[in-house]
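J.: Could you work out the structure for the sequence below:
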Amino acid sequence: MDGIHDLGGMQGFGPVIREENEPVFHEDWQRIAFGLMILPQAAIRANNADEYRHSVERMLPAHYLQSHYYERVLTGATTLLVEKGLVSLEELEARAGGIFPLSSPVSEDPVVDLPAQLEARFAVGDSVRVLDIHPSGHIRAPGFCRGKVGTVIHVAPTFSFPDTSAHGGERRKEHTYHVEFESQTLWGDDGAEGDTVIVDLWDSYLESAE
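T.: Next up, the predicted model:
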């Protein structure tokens, strides 16, 4: 989906501030939030990593931007627990003592119908174009590279195709590629000459540009 979570290439957010010797958790509640993310996937198989990622993507934009990492984790995980019927919103709000914001519902027809690519169609050195598609559901092709042409520099092993996996569809595996893009191909004159960006992309996201 085209949401506020897809921040790659956006301007105006300032530099990334790195905290020296940063702990994994700053507060105890963050440990619980992390556990709520892992438990449904590992213990009860209520969802998968792609479905979880999409639950975070569905957060309201203002809530997403105002939240730290573990608040996003908490929102995504509890949204899935409510959607799976494992806990109710009323129970969460009673425990929290107030409003407990969840992510928006999954949209209708969230997946773009892309043919399954079970064999690797591209090789190192091939020129490829990223499909300019905009599904309302989960997608792992960043918005900044869709419609752009790059070069395959590595063919990686197969991984589960996230667009269908996130929505209970066919659990198919496809090859992924490390595709290198010229910075100015992505951002025009705002890109630095000579700089490149490497993006991991599934086979179904690509077409030949030769």
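J.: C-alpha from now on. contacts and neighbour counts both.
T.: Noted.
J.: where do the strands sit along the protein?
T.: Assigned strands in the chain, in chain order: 127-130, 149-160, 173-182, 196-202, 206-208 (criterion: DSSP state E).
J.: Mean neighbour count and distance to residue 1 added to those, as JSON lines?
T.: As requested, those are arranged in JSON lines below (neighbours: other C-alpha atoms under 10 Å; distance: least, C-alpha to C-alpha, whole Å):
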{"stretch": "strand 127-130", "mean neighbour count": "21", "distance to residue 1": "15"}
{"stretch": "strand 149-160", "mean neighbour count": "18", "distance to residue 1": "18"}
{"stretch": "strand 173-182", "mean neighbour count": "21", "distance to residue 1": "20"}
{"stretch": "strand 196-202", "mean neighbour count": "18", "distance to residue 1": "16"}
{"stretch": "strand 206-208", "mean neighbour count": "17", "distance to residue 1": "17"}
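J.: Could you also give me the structure for this second sequence? I'd like to compare it with the first:
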Amino acid sequence: MDGMHDLGGKQGFGRVRYSLRAQTFHEPWEKRVNALYSLAVKLGIFNMDEYRHAIERMEPRHYLSASYYERSLTSLATLCVEKGILTQEELERRAGGAFPLSSPSAPGRGNVATRETLKVGDRVTVKTDYVPGHVRMPGYIRGKSGVVVGVSPPYPFPDAHGHGIEAEDEPTYDVRFDSRDLWSDSADQAFVHVGVFESYLERA
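T.: Predicted structure coming up:
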């Protein structure tokens, strides 16, 4: 889906701040949230695409103001409510106040019927699809062309997997883009590699 979560390639947010010695966890509750969502996936309560999509569905102001593990907590709580594990009222009673959840999910989709098997060396273009549900297509490559330089084994198709829809697994193609094609007036010359699902591509 097109949402606030898809920040890749967007400008205006300043430099990316990072530290090679950054802590993984800052508070004990973050460890519990991380363990709980990992357990939920292991037990089959939801899968990782559903988990990611519930984060994508967060209200934009909440998403931008939330920490990494607050986003995880929102996704975990939203999916547990949607799947009948607990209720929002129970969450708010334990929290002692409001407990914001993600917005309802939009419909997903199955595999694209016209997809083609590609090979290394093929020149491809990313389709200009706008998908209301879960999608693993970064917005900055939509409509752009590149060259296939690698092929990965088939994997659950996220547009379907994030919505409980039956679909065939698809390979991802390592597509090499020229940075100047992606950001024509604001990039130094470089190659950008993106793993792109088969349904998102067509021959250039």
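J.: Can you give me the TM-score here?
T.: The TM-score (TM-score structural alignment, normalised by the length of the second structure) is 0.95; 204 aligned residues with a C-alpha RMSD of 1.5 Å.
J.: Give me the distance between the aligned residue in the first structure for residue 108 of the second structure and residue 195 of the first structure.
T.: Residue mapping for residue 108 of the second structure onto the first structure gives residue 110, with TM-score structural alignment as the criterion. Computed with C-alpha to C-alpha, to the nearest Å, the distance linking residue 110 of the first structure and residue 195 of the first structure is 34 Å.
J.: Look at the two and report which has more neighbours.
T.: Neighbours around residue 110 of the first structure and residue 195, counted as other C-alpha atoms under 10 Å, are more numerous at residue 110. The numbers are 18 against 10.
J.: Can you tell me the closest non-neighbouring residue to the more buried one?
T.: Counting by C-alpha to C-alpha, 6 or more residues apart in numbering, residue 137 is the residue found nearest to residue 110 of the first structure once chain neighbours are left out, at 4.0 Å.
J.: go on, residue 56 of the second structure?
T.: Once flanking residues are discounted, residue 56 of the second structure sits nearest to residue 5: 5.7 Å by C-alpha to C-alpha, 6+ apart.
J.: picking that back up, please pull up the equivalent of the residue nearest to residue 110 of the first structure in the second structure.
T.: Using TM-score structural alignment to pair residues, one finds that residue 137 of the first structure aligns to residue 133 in the second structure.
J.: Correct me if wrong: that match contacts residue 110.
T.: No - with the criterion set as C-alpha atoms under 8 Å, residue 133 of the second structure and residue 110 do not qualify as a contacting pair; they are 11.2 Å apart.
J.: Mind listing the shared neighbours of those two?
T.: Each of residue 159 lies in contact with both residue 133 of the second structure and residue 110 under the rule C-alpha atoms under 8 Å, 6 or more residues apart in numbering.
J.: between those two, who's got more neighbours?
T.: Between residue 133 of the second structure and residue 110, counted using other C-alpha under 10 Å, residue 133 has the larger neighbour count: 20 against 16.
J.: The more buried one and residue 1 of the second structure, how far apart?
T.: In this structure, residue 133 of the second structure lies at 5 Å from residue 1 of the second structure, with C-alpha to C-alpha as the measure.
J.: which residues do these two both contact?
T.: Going by C-alpha under 8 Å, 6+ apart, no residue sits against residue 133 of the second structure while also sitting against residue 1.
J.: tally of neighbours for the counterpart of residue 122 of the first structure in the second structure?
T.: Under the alignment (TM-score structural alignment), residue 122 of the first structure pairs with residue 118 in the second structure. Here the neighbour count serves as a burial measure; for residue 118 of the second structure (other C-alpha under 10 Å) it reads 19.
J.: before we move on, what about the one 4 residues further on?
T.: Other residues within reach of residue 122 of the second structure, judged by other C-alpha under 10 Å, total 15.
J.: Kindly report the same for residue 69 of the first structure.
T.: Neighbours of residue 69 of the first structure using other C-alpha under 10 Å come to 10.
J.: so residue 199 of the first structure touches residue 178, yeah?
T.: Yes - applying C-alpha under 8 Å as the test, residue 199 of the first structure and residue 178 come out as touching, 5.6 Å apart.
J.: Now do the shared contacts for these two.
T.: Jointly contacting residue 199 of the first structure and residue 178 under the rule C-alpha under 8 Å, 6+ apart is no residue at all.
J.: Tell me where the second structure has helices.
T.: For the second structure, helices defined by DSSP state H occupy the ranges 28-42, 48-56, 60-65, 68-82, 88-95, 158-161, 179-182.
J.: and those, which is most packed in?
T.: With neighbours taken as mean count of other C-alpha atoms under 10 Å, the helices of the second structure reach their highest mean count in helix 158-161, at a mean of 26.
J.: That one packs against which elements?
T.: helix 48-56 (3 or more C-alpha pairs under 8 Å, 6 or more residues apart in numbering; DSSP states H and E).
J.: mind listing what residue 161 of the first structure touches?
T.: By C-alpha under 8 Å, 6+ apart, the contact list for residue 161 of the first structure reads 171, 172, 173, 174, 202.
J.: what residue of the second structure matches up with it?
T.: Mapped onto the second structure by TM-score structural alignment, residue 161 of the first structure lines up with residue 157.
J.: Please report the distance of that match from residue 172 of the second structure.
T.: 10 Å.
J.: what residues are shared contacts of those two?
T.: Contacts common to residue 157 of the second structure and residue 172, judged by C-alpha under 8 Å, 6+ apart, are residue 197.
J.: To what extent is residue 115 of the second structure buried, counted in neighbours?
T.: When neighbours are defined as other C-alpha under 10 Å, residue 115 of the second structure has 15 of them.
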